[in-house]
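*Asks:* what follows is a predicted protein model with its sequence.
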Amino acid sequence: MSRLLRTDFKIGFLGAGQLARMSSLKAFELGMQVAVFSDREENEPVQFMTPYSTTASFDDVEAMAEFAAECDVITLENEFIDSDVLKRVQKLSDTPIFPSPESFELIENKLIEKQTFEKAGIPVTPYKLVQNREDLKAFGEKHGWPYLLKSSKGGYDGYGNETVSTIEEAETAFKNLGGEQGHDIVAEAFVDFTHELAVQVARNETGHVVYPCCETVQENHINVAVKSPAQVDRSVRERAQQLAVAATEAINGKGIFAFEFFLTKNGNVLLNESAPRPHNSGHYTIEGAITSQFENHVRAVCGLPLGSPDLRKPAVVMINLLGTHRREAVIEHAVDAIAEPDGHLHSYGKLQSKPGRKMGHYTLLGDKMNATFERARTLTKSIEI
């Protein structure tokens, strides 16, 4: 363990957005150096924090291997990379990557992910790979209209997803998502649910820890708020936690993993999606938990003992702060939110704002969930970015 806490230990992040930024802050607290690999031309949030920054394509194996060779361990901020690339990078650089390429391979796109968890006996939402008009029509006839079409790789925050209500809409969406260009498109049935839930799990050779089951509030396929713990029966929360652990074990995961679930009207808990990295649904843990998902991310991939996921207060609420203007990023009308006792404003340091873009978040801790949630919404309602 002492070797991992030396001050020249360098952790490398593939991706340089806000998730890597928040994990990096915890790595800095442990005295580590941070390096980032970005595939974007624009300056990203972590690049302002470290001199060790590389910009190249996620398909550029040589550039990524050269970057990895300068690091002691590599970890992921997103899942837009191919597992074959990760395997080659690890082999060329001889630097460990966590989650491992083998674990990542089992969930690297939405089709493989469903197949992996279904094989492990974990209940998932009904799905099917669709390749033509006949498949699109047959899925609607079997599971009902409307349903969702998803790009198997690269979708997030509503991007890469389309809701279709007719065969004509399905054909158009299939084309828009790249189905005619050979991209795998997955159809998913709409689930009659009452709540959307999420659980984070940190796991490494020292053991695993499971965060509370929280509830995510969605609008237009974007997570706009999180309540922890979820206001559902304790048995439901425990069931979601059990499934999250089983899913992490099914891929032999080392790192931090997030799992999203549907609670159906008949009381079943279905796994919807997973992420091999910190997740927006776990941002509340920075102030709301004894050990945040970001600190446990760093601890997990570095082989350190994992910290407690227990909540610091009975009610924790996180509100996503989305862009409201297309302009240079400026946060306005946030004074009351900042002044609120046990209220915590986070700006991700993105230079440009646009409507709907995640620019920051606000966390409020309290004793009663309903009152804390309403207060958080009131404090953030007037914020403009």
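*Replies:* Now that the structure is in, tell me what you want to look at. Residues are numbered from 1 along each chain as shown.

*Asks:* drop to CA atoms for contacts and neighbour counts, all remaining ones
*Replies:* OK.

*Asks:* contacts only, for Ser347.
*Replies:* Met359, Gly360, His361 (Cα atoms under 8 Å, 6 or more residues apart in numbering).

*Asks:* adding secondary structure, neighbour count and distance to Leu129, write these out as CSV.
*Replies:* Shown next, in CSV, are those (DSSP: H, G, I helix; E, B strand; the rest coil; neighbours: other Cα atoms under 10 Å; distance: Cα to Cα, whole Å):
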residue, secondary structure, neighbour count, distance to Leu129
Met359, strand, 25, 34
Gly360, strand, 19, 35
His361, strand, 21, 35
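
*Asks:* nearest to Glu215 among the residues you listed?
*Replies:* His361 (16.0 Å; Cα to Cα).

*Asks:* residue contacts, the closest one?
*Replies:* By Cα under 8 Å, 6+ apart, His361 lies in contact with Met318, Ile319, Asn320, Leu321, Leu345, His346, Ser347.

*Asks:* any of those buried? List them.
*Replies:* Burial by neighbour count, judged by 16 or more other Cα atoms under 10 Å, picks out Met318, Ile319, Asn320, Leu321, Leu345, Ser347 from the contacts of His361.

*Asks:* can you redo those residues as CSV with secondary structure and distance to Ala244?
*Replies:* Rendered in CSV, the data for the buried ones among the contacts of His361 read as follows (DSSP: H, G, I helix; E, B strand; the rest coil; distance: Cα to Cα, whole Å):
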residue, secondary structure, distance to Ala244
Met318, strand, 21
Ile319, strand, 23
Asn320, strand, 24
Leu321, strand, 27
Leu345, strand, 29
Ser347, strand, 29
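
*Asks:* quick check, nearest of those to Thr372?
*Replies:* Met318 (10.0 Å).

*Asks:* included below, for side-by-side comparison, is a second structure:
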Amino acid sequence: MGNRREFIKNTGLLMGTSLLADTDALFASERRKMSGNGRLRLRFKPYTLNLKHAFNLATSSRTTTPVVLTELEFDGIIGYGEASMPPYLGESHETVTRFLSKVDLSRFDDPFEMENILNYIDHLEAGNRAAKASIDIALHDLIGKIIKQPWYKIWGYDPANAPVTSYTIGIDTAEVVRQKVKEAEPYKILKVKLGRETDKMMIETIRQVTDKPLCVDVNQGWKDRSFALEMANWLHERGVVFLEQAMPKEQIEDNAWLTEHSPIPTIGDESVQRIDDVLKAYKVYSGINIKLMKCTGMREAHKMLDLGRALGMKIMIGCMTETSCAISAASQLSPMVDWADLDGALLINNDVYRGTEVINGKVTLSKLPGIGIKKI
């Protein structure tokens, strides 16, 4: 525990570098330029994403995903945000719009008070993480636009270091799996959903079509640790580079045992929601999957990344089925991660923004300010 505290202490010291001092000076400079008559205005509307293929997981299947698109305006500048609500998060159009209707930003006349604003949002009501993320993302986009810089640059990250992204192959018949793999030709690594009785068929079918590296996401689908280890060894022999959330998050000892014995890294996803879960995941998993919709947005995702790095854990930045708004927001962190799974906007046919692109499989950040998007 002492070493763990020292890691966290060192991370805090690093946060006090000249980079952050320069950022504070930039924020102060832009504050002085504002008219002083602005009001933060929040707008939002429900939207439904249509998937190109049915999205089949270990325990569910869907062809659409509900989202709520937000706008946060100040002094005529608009920041864009998004809440995406896959079923397991427990949020919906109704819960998100109800929560956002309770938000009163009239007490804030300075958008640069990000900590105060986002603390108010977080404590307004428990849960509602995707709803909170929609405001967090919009606020980051707004601030970036005011200071005319993208967030990867504000944080001091080199966009050239952004990794390739995996492309998700959902559980399906052998025929459809082969079709999906062919459609994924531009991508350098494939993420395969497992957790049903067809697991070996899925991998064997993909290996008939490609020898690309694979990662697998079981979505808590395996229950027995001996079986999970047997599968980890079998997958390792077939070019799988990591194993995501093999067993239910409640099986802490089993997951830790698997991590100790597995020939490939294990990643906690459903078990790692917010920053408090990072310490709990230490030595239970090899790494963590950070998603904006789980952790309330960019502010906490950034803190989780720093803490995970301080603990020596592998870091993955992931997504739900989302538009290019939330994908572009998450991609601002991508230059600092080991793996990216930022294909959510690639799986839909009705995106409403353009931002981060995937070029030759690589996450390619926009030079636009804020989260780097524009409306289509």
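*Replies:* On my side now, so go ahead. From a predicted model like this one, the values you see are computed outputs, not experimental measurements.

*Asks:* TM-score for this pair?
*Replies:* After superposition, the two chains reach a TM-score of 0.25 (TM-score structural alignment, normalised by the length of the second structure), with 160 aligned residues with a Cα RMSD of 6.9 Å.

*Asks:* on that earlier part again, could you export the contacts of Ser347 of the first structure as CSV, including distance to Asn176 of the first structure?
*Replies:* As requested, the contacts of Ser347 of the first structure are exported to CSV (distance: Cα to Cα, whole Å):
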residue, distance to Asn176 of the first structure
Met359, 27
Gly360, 30
His361, 31
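
*Asks:* closest to Glu287 of the first structure out of those residues?
*Replies:* Ranked by distance to Glu287 of the first structure (Cα to Cα), the contacts of Ser347 of the first structure are led by His361 at 11.9 Å.

*Asks:* returning to what we had before: columns distance to Ile167 of the first structure on top of the buried ones among the contacts of His361 of the first structure, output as JSON lines?
*Replies:* Below are those laid out as JSON lines (distance: Cα to Cα, whole Å):
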{"residue": "Met318", "distance to Ile167 of the first structure": "38"}
{"residue": "Ile319", "distance to Ile167 of the first structure": "37"}
{"residue": "Asn320", "distance to Ile167 of the first structure": "35"}
{"residue": "Leu321", "distance to Ile167 of the first structure": "36"}
{"residue": "Leu345", "distance to Ile167 of the first structure": "45"}
{"residue": "Ser347", "distance to Ile167 of the first structure": "42"}
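
*Asks:* closest one of those residues to Lys142 of the first structure?
*Replies:* For those, the nearest to Lys142 of the first structure is Asn320 (36.2 Å; Cα to Cα).

*Asks:* nearest spatial neighbour of that closest one, skipping sequence neighbours?
*Replies:* With Cα to Cα, 6 or more residues apart in numbering as the criterion, Asn320 of the first structure has its nearest non-adjacent residue at 4.4 Å, and that residue is His361.

*Asks:* what about the strands in the stretch 251-376 of the second structure?
*Replies:* Ranges of strands in the stretch 251-376 of the second structure, per DSSP state E, counting those that start in this stretch, are 266-268, 287-290, 314-317, 339-340, 353-354, 357-359, 362-364, 374-375.

*Asks:* TSV for those, including mean neighbour count and distance to Ile189 of the second structure?
*Replies:* Shown next, in TSV, are these (neighbours: other Cα atoms under 10 Å; distance: least, Cα to Cα, whole Å):
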stretch	mean neighbour count	distance to Ile189 of the second structure
strand 266-268	28	16
strand 287-290	29	17
strand 314-317	22	14
strand 339-340	24	10
strand 353-354	18	23
strand 357-359	17	12
strand 362-364	23	10
strand 374-375	12	28
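
*Asks:* and the helix or strand where Phe37 of the first structure lies, what does it pack onto?
*Replies:* Using DSSP states H and E, Phe37 of the first structure falls within strand 33-38. Applying 3 or more Cα pairs under 8 Å, 6 or more residues apart in numbering; DSSP states H and E, one finds that strand 33-38 of the first structure contacts strand 10-14, helix 18-29, strand 52-55.

*Asks:* Ala244 of the first structure is nearest to which of those?
*Replies:* helix 18-29 (20.4 Å).

*Asks:* just checking, what packs against that closest one?
*Replies:* By 3+ Cα pairs under 8 Å, 6+ apart, helix 18-29 of the first structure packs against strand 33-38, helix 293-301.

*Asks:* other SSEs contacting the longest one?
*Replies:* In this case it means helix 293-301 of the first structure. So helix 293-301 of the first structure, by 3+ Cα pairs under 8 Å, 6+ apart, packs with helix 18-29, strand 193-204, strand 255-264, helix 285-288.

*Asks:* any idea which of the ones you listed gets closest to Ser228 of the first structure?
*Replies:* helix 285-288 (8.6 Å).

*Asks:* helices and strands around the closest one, which ones?
*Replies:* Short answer (3+ Cα pairs under 8 Å, 6+ apart): helix 285-288 of the first structure packs on helix 293-301, strand 358-366.

*Asks:* hmm, back to that, nearest to Lys175 of the first structure, of the contacts of Ser347 of the first structure?
*Replies:* So of the contacts of Ser347 of the first structure, ranked by how close each gets to Lys175 of the first structure (Cα to Cα), first place is Met359, at 30.6 Å.
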